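following is a predicted model, sequence given first.
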Amino acid sequence: MIAALIQKAVARFRGDETGGVLIIFGAALPALLMGAGVVIDYGILSEQRTAFQAAADASALAAAREFRLANANPTTVQSVAEKFAATSLKAVNHSGTIAASVDLKKMTVTVEINTIAKTNIMHLFGSEMVAVGARATARVLGSAAICVIGLEQNKNETIYLEKDAKLEAPECAVYSNSKKAEGLKAKQNSSIRARFICSAGGSYKDKYDSFSPSPTLDCPVLTDPLASRAPPPTGGCSATDLKVTTSMTLSPGTYCGGIRISKMVVVNLNPGIYVFKDGPLDVSGGASLKGANVGIYLNGKGAVIRFDTDTKIDLTAPKDGVLAGILFYEDRNSPINQKHEVLSNDAKVLLGTLYLPQGELNIGATKPVAAESAYTIVVARRFTLSAGPTMVLNAKYASTNIPVPDGVGPGSTAAHLAR
């Protein structure tokens, strides 16, 4: 394109018989060519540097995740970084000198990629070689498995406790993505106890509340670890606006308008996936809901869970299939900030991952929730505890055959770019 423009300019000036114009153009031509060369070479070198930066970022993150392994040492972590970077560069037809360094005390990995590139046009004007390089540092925050992520970044109280509420996660990590000053908040004699507590913004508690340990603040925001997890398929309506008032066993299917269970009945769910389309899973009136290896897919307006105070809930996630390890899966296109409520005082087993990326999970029971689950993981837009509940997030991953989704639980040590 640039060459074509220059050719047009030359043709135009050749047609001009004014000698002065030709003299001026002749004097300006080297500068024009140099300018064109700068533009062309800059584009090529910029693309190369972008490729270097992408490789440095990815390799630093990959190597930093090696810190979660018990046998991690500087040599093995460095080797992972350099091999990953070399593979990444080869995939995009680039090459360069790769150097990685590891700081075990700071839990960081730094990767540098450099080369001396030959210019395509600028060498005609004396600038034959140009240095191109990129650098990335990744660090690990905490060494515990992640069992809570509050995804909301732009509002206060992404994780919020009040009125004697307790979040017990002694073997795993709690993260709030909120960048606000009170993104992580506890008041009225509430507490969080975890292996590690992290907030992308600030935290707030009054003199009667406690965080143990004290939160690490200004943490990097965690990406949704399940963002690439595909939703289950949906079919035609198995039932519409179903109201259950007699004890029965239900089978997997699509329940349009939801299911409402009440009047002291006992409902058993056969293994499989239950789709709630534009309606709730509502259990009230002393009813019981039990299901082993079930996945509950919440899709659309009003597709929420609500377990009332006097109900009994006992649910475990699938062992395999599209929702393996996921007990509740909220569709990412559902309305924002719909509230999912666990008020049941007999919800000892909620085994699996509660994935509610658009909604708020509110725990409002007065007795411990999920205390008898091998593990429970919460990934929600907001996570709130009110009216004196205790939410127990066990991390006994090896004691169950229900898998933990990639990105959370064991092996989810959070590595972040810190360059």
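Now that the structure is in, tell me what you want to look at.

okay, CA-based contacts and neighbour counts for the rest of this
Noted.

how about the strands in the stretch 51-200 of the chain?
97-103, 108-118, 129-141, 145-150, 159-161, 166-176, 184-186, 191-199 (DSSP state E, counting those that start in this stretch).

no no, the stretch 251-400 of the chain
Counting by DSSP E, counting those that start in this stretch, the strands of the stretch 251-400 of the chain are 253-261, 266-269, 272-277, 281-283, 288-291, 294-299, 305-307, 312-316, 326-330, 339-342, 346-363, 376-385, 390-392.

this is the other structure I want to compare:
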Amino acid sequence: MSERACGRRGRSFGRDRKGSILAILGVALPVLVMLAFGTVEYGTLLHRRATLQTAVDEGVLAAGNMLKLANTLDPVVIAAATHVIAQRAATPPDRSATISVRVLDRRTSVEAQVEETVPSLMGRLMNLPNTTIVVQAKSQLVGALRLCLLALDDQTRDAFLLQKSAQVTATTCSLYSNSRHASGLAGRHDATARAASICSAGGFDGSKASFQPSPVTGCPSLGDPLKDRAPPRAETCISVPAWLNPKGQAGNTVTESGSLDPGTYCGGLTVTDTAVVTLRPGIYVIKDGPLLVTKSASISGQGVGFYFMGNRGGMLLGKKTTISLTAPVSGPMAGLLMMEERTVVDPRPLAVDLTEALPPPPAPVEAPPMREYRIISDNARTMLGTIYLPAGRLIIDSSKPVADQSAYTVIVARMIHLYEGPNLVLNADYAGTSVPVPPGVGPRTGTIALAR
């Protein structure tokens, strides 16, 4: 080959860029692929971290709200947070996650942390280690929630029920149903409930009701906050003085105005006609019969507690009656306006003249028989204290406000049913009275603050 030909070939090779481009691509392509994978993986990790952070935030807030309830145990609080976090995080099966929750600061805060190991796509290609995401959050109870109503039945439909325009107003305290039934908490026919918080261990049936705020479902069961409260003792039976029953009606019946002494009233106690009765301070044991206030009768008393015993126990406060009662400030029923024997073998329905009362509401679905305590009175505005009926059904079907003039009212009953159109007002002004709040309910209120 001539020198001139060699020169032309050399210049042609120098002008051909194909070989150099292929060489550059061979070096750069792996880098570009790694950058693309890295960008995708970084975005995926950021999104996963945000998801986990949201789960932890919601978990500690849910648990923090449980701290508002004075009788909630630490394991229940921890279980609530763990359940919410696990549900919201939804960790895929190819990953491992650890959830740790602690109750701190004398039960005023909840701290949670999640560690999740995320397999790396690049790690699979290049044998790199996996990535561990760690997120945490803490909720703090600021202030101190008030439990003002608790339906204890843990499995029955409509354990706490409002219907026919019934209302509950409890803007500074909480409403709670322990029933795990899908309709354990129910509001029907334009019923209304307003509270600081509303919680159901099961579900909520309220398509035609207005509950504010919306009830939280799937809450842990609280149990009976007053289960360790010792009952008063029944003493020797006493009778209504003859001058309070000049018509000679059977049993412990009061038909004339006057004062009544505390004691054990065997066979029950009836106040009727136009009698205006003042109850002297003390404990009234209503044994083997109901407490009946009917027609246009009136009862009032300060420092008064009722204890119901026997299968025939129960209560009816008639529509035209006037009721004004305040619980004792000391003694075995301090803070308790009403309490019943915890066990009942064969409860009997109230035997009352239906001309004095609305027809009884239907029996609860799938529920065993129980004592019934019925408030129909349109003038029962002072009922200050705690109503504790662990084996009973409280029925309120008046058409006027109930307990609205009480500094505070707490209700703990097996089942709680409101019919017709009452407005049950549950105040929580504990400082406005000398009547103590039984330990396990009341005054633990506040707001939950979130910190990370």
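Cool, got the structure. Since the model is a prediction, treat every value here as computed from it, not as a measurement.

mind checking which of the strands of the stretch 51-200 of the first structure is nearest A86 of the first structure?
When the strands of the stretch 51-200 of the first structure are compared by Cα to Cα, strand 97-103 sits nearest A86 of the first structure, at 7.5 Å.

now do the buried residues in that closest one.
98-102 (16 or more other Cα atoms under 10 Å).

which helices and strands does that strand pack with?
Contact here means 3 or more Cα pairs under 8 Å, 6 or more residues apart in numbering; DSSP states H and E; on that basis strand 97-103 of the first structure packs against helix 74-91, strand 108-118.

go through the ones you listed and pick out the most buried.
Comparing these by mean neighbour count (mean count of other Cα atoms under 10 Å), strand 108-118 ranks first with a mean of 21.

residues contacting E111 of the second structure?
Applying Cα atoms under 8 Å, 6 or more residues apart in numbering to E111 of the second structure gives the contacts 60, 101-104, 136-139.

revised request: answer the last question for M339 of the second structure.
Applying Cα under 8 Å, 6+ apart, the residues contacting M339 of the second structure are 231, 305-308, 387-389.

make a PyMOL selection of the buried ones in those residues.
Per 16+ other Cα under 10 Å, the buried members of those correspond to this PyMOL selection:
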select buried, resi 305+306+307+308+387+388+389
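
next, format the contacts of M339 of the second structure as JSON lines and append distance to P220 of the second structure.
Below are the contacts of M339 of the second structure laid out as JSON lines (distance: Cα to Cα, whole Å):
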{"residue": "P231", "distance to P220 of the second structure": "27"}
{"residue": "G305", "distance to P220 of the second structure": "31"}
{"residue": "F306", "distance to P220 of the second structure": "31"}
{"residue": "Y307", "distance to P220 of the second structure": "30"}
{"residue": "F308", "distance to P220 of the second structure": "30"}
{"residue": "I387", "distance to P220 of the second structure": "23"}
{"residue": "Y388", "distance to P220 of the second structure": "21"}
{"residue": "L389", "distance to P220 of the second structure": "21"}
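
how far away is the spatially most central residue of the second structure from G440 of the second structure?
The centroid of the second structure falls nearest to Y176 when counting by Cα atoms, centre = their mean (2.4 Å). Y176 of the second structure sits 14 Å away from G440 of the second structure, going by Cα to Cα, to the nearest Å.

so the closest residue in space to Q163 of the second structure that isn't next to it in sequence versus D205 of the second structure, what's the distance?
The spatially closest residue to Q163 of the second structure, leaving aside those adjacent along the chain, is R188, at 4.5 Å (Cα to Cα, 6 or more residues apart in numbering). Distance, R188 of the second structure to D205 of the second structure, by Cα to Cα: 8 Å.

please pull up the equivalent of E256 of the second structure in the first structure.
For E256 of the second structure, the aligned position in the first structure is occupied by T246, per TM-score structural alignment.

how about the nearest residue to that match, chain neighbours excluded?
Distances taken as Cα to Cα, 6+ apart place V265 nearest to T246 of the first structure, at 5.5 Å, with adjacent residues excluded.

so what does the one you found match up with in the second structure?
Match for V265 of the first structure (TM-score structural alignment): A275.

so its match touches S296, yeah?
Yes - using Cα atoms under 8 Å, A275 of the second structure makes contact with S296 at a distance of 7.5 Å.

so which of these two has more stuff around it?
A275 (22 against 18; other Cα atoms under 10 Å).

L45 of the first structure in helix, strand or coil?
helix (DSSP: H, G, I helix; E, B strand; the rest coil).

now do it: how many residues are near it, please.
Counted with other Cα under 10 Å, residues neighbouring L45 of the first structure total 19.

against T115 of the first structure, how distant is it?
L45 of the first structure is 11 Å from T115 of the first structure, by Cα to Cα.

how about N189 of the first structure, what's its match in the second structure?
Match for N189 of the first structure (TM-score structural alignment): D190.
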